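# fold the following for me, if possible:
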Amino acid sequence: MGQTLILIYDSPKKYVREEKLAAQFAGLLESLRFDQEIHDLVVDALKSSFDVERREHADAVRRVRGEIDRLKQRLDAVYIDKLDGRIDEAYYHRVSAQWRDEMARCQNDMERYQDASDIYMDEGVALLNLAQNAHHLFEKERGNSRKKLLNFVLSNCK
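This next block holds a predicted model:
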């Protein structure tokens, strides 16, 4: 954001009144606001990005499902070859173990894709709305609610 909040303590016994800190934080939170036109543009860009993300997600799920199906077909075929005596037991166990490992990796990928859902869009809009309303919420709240808001907003500060 470009603004910096610097708190300097001259000695361990010097205290800063909460009201002074609150005023500084309120000023910083006020700077998070942007006009409605910019907000709407960012939301539209987020929605557009989400549409691209959704298509890429669907393509990835299709690829992983195709890979799982291909591996299942291989396992079925190699099992039939083993039953028919075209391959020996050791070869069957070696390749089937390898393909099962690949299937497990694909299943893990599939679970990750299934966990990634519409949360991307919802969280993005919620974060924008929080930025728009952070100053108002900070001014309105007291005590623990204020602390939670600041902890969230400042969670990645250095």
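
# hey, let's count contacts and neighbours off CA atoms from now on
Fine.

# most centrally placed residue in this protein?
Averaging the C-alpha coordinates of the chain gives a centre point, and the residue nearest to it by CA atoms, centre = their mean is Y120 (6.5 Å).

# also this sequence, please, to line up against the first:
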Amino acid sequence: MTQLSKFEDSPNKFLICATNCPWDLDSAILRRFQTRIYIPLPNRHERLELLKLLTEDIPLENLVLWDIVVENTEGYSGSDLTDLIRNAKNCPITELLDTNIWQRTADNTLVPARLFGGMENLVRCKLSEVPYGCAQARPMEIHDVMEMLKTVRPTIPLEQIAKYNKFVNQ
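This is a model prediction of the structure:
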């Protein structure tokens, strides 16, 4: 407390603190701060921009499906969106682990055979039997993100958001 009091007497210095549980702070500490700023969950536009940033290295072109993803991520934090995309990026890897029928490509790599793909150059084996460096995962696709929406849920309950709003307005 003494150090905070000394800091208050220093001109041209700012102390910025952040917490996700401001109601757990001692009232003496809270009195030392002149302003409370609440940074809310990302809005629709911010979610879209964050999703674009998280997937900038991946060709995802279906704008209608992206609109559905953005609509279905209301209440997601930036961390929740990051988890969503991280899990979606793992879908092609999980697919490799589950694959038993592969298709040999022109460059002699093996990719999981698609249901509606050609029937030529098919190989039946488990991933552990594929020679090292020959298996190739497909890129993440928008349907991977859509699938992960079923399991990756928002982590901040509505009651906690109301609690933040109440704290800021005190």
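
# superposed, how do the two chains score by TM?
Comparing the chains after superposition, counting by TM-score structural alignment, normalised by the length of structure 1, produces a TM-score of 0.28; 82 aligned residues with a CA RMSD of 5.2 Å.

# re the thing from before, what kind of secondary structure is the residue nearest to the centre of structure 1 in?
Three-state call for Y120 of structure 1 (DSSP: H, G, I helix; E, B strand; the rest coil): helix.

# count the residues that sit near the residue lying closest to it once chain neighbours are set aside.
In space, and not counting its chain neighbours, Y120 of structure 1 is closest to F50: 7.4 Å by CA to CA, 6 or more residues apart in numbering. Other residues lying near F50 of structure 1 total 16 when counted by other CA atoms under 10 Å.

# relative to D122 of structure 1, how far out is F50 of structure 1?
10 Å (CA to CA, to the nearest Å).

# residue boundaries of the helices in structure 1?
For structure 1, helices defined by DSSP state H occupy the ranges 18-30, 36-83, 89-115, 119-140, 144-153.

# what helices or strands is the second one leaning on?
Put plainly, it is helix 36-83 of structure 1. Where contact means 3 or more CA pairs under 8 Å, 6 or more residues apart in numbering; DSSP states H and E, helix 36-83 of structure 1 is packed against helix 89-115, helix 119-140.

# Serialize those to TSV and add fields for distance to L71 of structure 1.
Conversion of those to TSV gives the following (distance: least, CA to CA, whole Å):
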stretch	distance to L71 of structure 1
helix 89-115	6
helix 119-140	31
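
# mind checking the SS state of the residue nearest to L122 of structure 2 when sequence neighbours are not counted?
For L122 of structure 2, the nearest residue in space outside its immediate sequence neighbours is Q103; the separation is 4.6 Å by CA to CA, 6+ apart. Recorded secondary structure, Q103 of structure 2: strand (three-state DSSP).

# number of nearby residues for Q103 of structure 2?
Applying other CA under 10 Å, we find 21 residues neighbouring Q103 of structure 2.
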